[in-house]
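J.: make a model of this:
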Amino acid sequence: MVQEAEEFAEEDRKVKERIDARNRLETYVYNMKNQIGDKDKLADKIDSDAKETIDTALNEVLGWLDDNQTAEKED
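T.: Have a look, this model is predicted:
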C-alpha cells in the first residue's frame, strides 16, 4: 500500500498544482471584475472604454477556463 501511495504522489502533486493555479486565476478574474464595478475602487477612476476592454478580457479568460477544465498549469 505504501508503494502504491508513493507511485501516485507525483501525480497527486501535479493535480493539486493544476487546481491551485486554476483557482488563483479564477480568483484574480473575479477580484478584477469587482474592482472595475466598485465605485470606491476603479469604477470612477477609469473610463468606460477601458472598463469595457478589461471586462471583455476577463470574460474571455472565464470562457477559456470553462472550455479547458483539464488544462495544465502552464496553459
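J.: make it CA atoms for all contacts and neighbour counts henceforth
T.: Fine.
J.: element containing the spatially most central residue of the chain?
T.: Nearest to the mean C-alpha position of the chain, counting by CA atoms, centre = their mean, stands residue 25 at 2.0 Å. Using DSSP states H and E, the element containing residue 25 is helix 2-37.
J.: so what's the gap between that helix and the chain middle?
T.: 9 Å (CA atoms, centre = their mean, to the nearest Å).
J.: helices and strands around the helix or strand just after that helix, which ones?
T.: The helix or strand immediately downstream of helix 2-37 is helix 48-67, counting by DSSP H and E. Here helix 48-67 touches helix 2-37, going by 3 or more CA pairs under 8 Å, 6 or more residues apart in numbering; DSSP states H and E.
J.: here is a second sequence; please produce its structure as well for comparison:
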Amino acid sequence: VWWIRQSILQALAEQSRIVRLPLNQVGSLNKINKAYSKFEQEHERKPSPEELAEQLELPADKVTDTLRVAGRHISVDAPFVEG
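T.: All right, here's what the predicted structure looks like:
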C-alpha cells in the first residue's frame, strides 16, 4: 500500500506547481516546511534559515536555496504596484 501513497505524492509534486521541481527538491522542501512549522509553534516566531539548517542538520545555503525556489510565482500580466 506504500506505493499508492508514493504515487499520489509524486503526482502532486509534479503537477501542483507552475514550474516543476525535481523530486529531491520537493522532498527537501517538505522537510523544511515541517521544521518551519514546528519551530514557529515552539518559539512563536519565524525561524531563520540558519536555525532551520541547524535543526535539520543541513547546510544553511541549501536551506536558503530551497526556500528561494519555493517562492511564490506571479504572472507577468499582473499589475505592477509601486511602493
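J.: tm score of chain vs chain?
T.: TM-score for the superposed pair, counting by TM-score structural alignment, normalised by the length of structure 1: 0.36. Supporting figures: 38 aligned residues with a CA RMSD of 3.5 Å.
J.: returning to what we had before: report the buried residues of the helix holding residue 25 of structure 1.
T.: 18-19, 21-22, 26, 29, 32-33, 36 (16 or more other CA atoms under 10 Å).
J.: using CSV, lay out these together with distance to residue 48 of structure 1.
T.: Listed next are those as CSV, based on distance: CA to CA, whole Å:
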residue, distance to residue 48 of structure 1
18, 34
19, 33
21, 30
22, 29
26, 23
29, 18
32, 15
33, 14
36, 10
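J.: and residue 28 of structure 2, which of the three is it?
T.: Following DSSP: H, G, I helix; E, B strand; the rest coil, residue 28 of structure 2 is assigned to helix.
J.: all helices for structure 2, in order.
T.: 2-15, 23-43, 49-56, 60-69 (DSSP state H).
J.: so what secondary structure elements neighbour the third one?
T.: The one in question is helix 49-56 of structure 2. Checking 3+ CA pairs under 8 Å, 6+ apart, helix 49-56 of structure 2 ends up next to helix 23-43, helix 60-69.
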